[in-house]
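**Student:** The sequence and its predicted three-dimensional model are supplied below.
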Amino acid sequence: MMTLNRVMLAGNLTRDPELRRTPNGTPVAVFGLAARERFSTRQGDAREDVCFVDVEVWGRQAELCGQHLTKGAPAFVDGRLRSDRWEDKTTGQRRSRLLVKADRVQFLNRARGGERTAGPDGDSAGEQGRRGYGSGPGDDRRVA
């Protein structure tokens, strides 16, 4: 049986990226993203549903996200769904959450809503991801 784990979201950051490093120095950024879905009810009333998701980015792309993205910034994320499990140090309870492990993050323009083609260093995070910076280490590595 074939399986597929692919997620593509466009939305706005709900908080600034938190940039950390693994014990071996690999950069990891985590940020929240709000993706809106607009629809109409059967009665014709306009509605909006918002999905809030955490996004994890590795490598050079994580550094770029930490430098150039801020709360409220629009972004496109292409990645896969991952389950994260841990034990709460305060309560001792087992916790879990779903997050998107990004293979590619594209910065979008705030004014026009289009893709930003180049960042201050000449590459968008999307270009970095296509060149291989977006691939992170395996899920067994933890952030310091």
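**Tutor:** Structure received.
**Student:** C-alpha from now on. contacts and neighbour counts both.
**Tutor:** Fine.
**Student:** Give the buried residues for stretch 57-76.
**Tutor:** For stretch 57-76, the buried set under the neighbour-count rule, 16 or more other CA atoms under 10 Å, comprises 57-66, 69-70, 73-76.
**Student:** Return the distance of it from the chain's centre.
**Tutor:** Here the centre of mass of C-alpha atoms in stretch 57-76, compared against the chain's by CA atoms, centre = their mean, to the nearest Å, lies 8 Å away.
**Student:** do the same with stretch 10-25
**Tutor:** Using CA atoms, centre = their mean, the mean C-alpha position of stretch 10-25 is found 8 Å from that of the whole chain.
**Student:** Ends of it, what's the gap?
**Tutor:** From its first residue to its last, stretch 10-25 covers 29 Å (CA to CA, to the nearest Å).
**Student:** now swap in stretch 57-73 and tell me
**Tutor:** The separation between the terminal residues of stretch 57-73, taken as CA to CA, is 16 Å.
**Student:** Alongside the first one, take a look at this:
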Amino acid sequence: MNKVRNSVTLIGNLGKDPEVKQFENGRTLAKFSLATNEIYRNSNGDKVTSTQWHNIVAWGKTAELLGTLLKKGKEVAVTGKLTYRSYQDKEGNNRYIPEVVIEDFALMSTGEKVQN
């Protein structure tokens, strides 16, 4: 039940190719932005598309797979947990960036699920 406490599922399109980094300790990191669209009708009956951008992060084997399988524009479903990365800006203020750390993903164009 702990997975339900902090669980995120998104389906969207990559805003850019994943940025993959290999660290000296052998760990692999992949980062990319994901756009999700919500389509609805406003009070005038006009069709409106609202786009939200999400920062996505993956580690290890998942990061390696993302780097080889995903490209800008591809539709993908991701599941993971919401985290907040912190840093200090130039003025010394603490800033927080929400990120979804992927636990699993599926390519939507092929319908195949990729196992980690």
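**Tutor:** Arrived safely. The shown structure was predicted, so the numbers you read here are calculated from the model rather than taken from an experiment.
**Student:** circling back to that earlier point, of the buried residues of stretch 57-76 of structure 1, which belong to strands?
**Tutor:** 57, 58, 74, 75, 76 (DSSP state E).
**Student:** Next, format those as a markdown table and append distance to residue 91 of structure 1.
**Tutor:** Listed next are these as a markdown table, based on distance: CA to CA, whole Å:
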| residue | distance to residue 91 of structure 1 |
| --- | --- |
| 57 | 28 |
| 58 | 29 |
| 74 | 36 |
| 75 | 35 |
| 76 | 36 |
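**Student:** Pull the most distant pair out of those residues.
**Tutor:** Between all members of those, the longest pairwise span (CA to CA) is found for 58 and 74 and amounts to 19.0 Å.
**Student:** Just the element for the most far-flung residue of structure 2 relative to its centre, please.
**Tutor:** Counting by CA atoms, centre = their mean, the extreme residue of structure 2 relative to its mean C-alpha position is residue 44, 33.0 Å from that point. With the criterion set as DSSP states H and E, no secondary-structure element contains residue 44 of structure 2; it sits in neither a helix nor a strand.
**Student:** which position in structure 2 aligns with residue 59 of structure 1?
**Tutor:** Using TM-score structural alignment, the partner of residue 59 of structure 1 in structure 2 is residue 60.
**Student:** can I assume its match is in contact with residue 23?
**Tutor:** No - under the criterion of CA atoms under 8 Å, residue 60 of structure 2 makes no contact with residue 23, lying 10.6 Å away.
**Student:** Please identify every residue contacting each of these two.
**Tutor:** Jointly contacting residue 60 of structure 2 and residue 23 under the rule CA atoms under 8 Å, 6 or more residues apart in numbering are residue 29.
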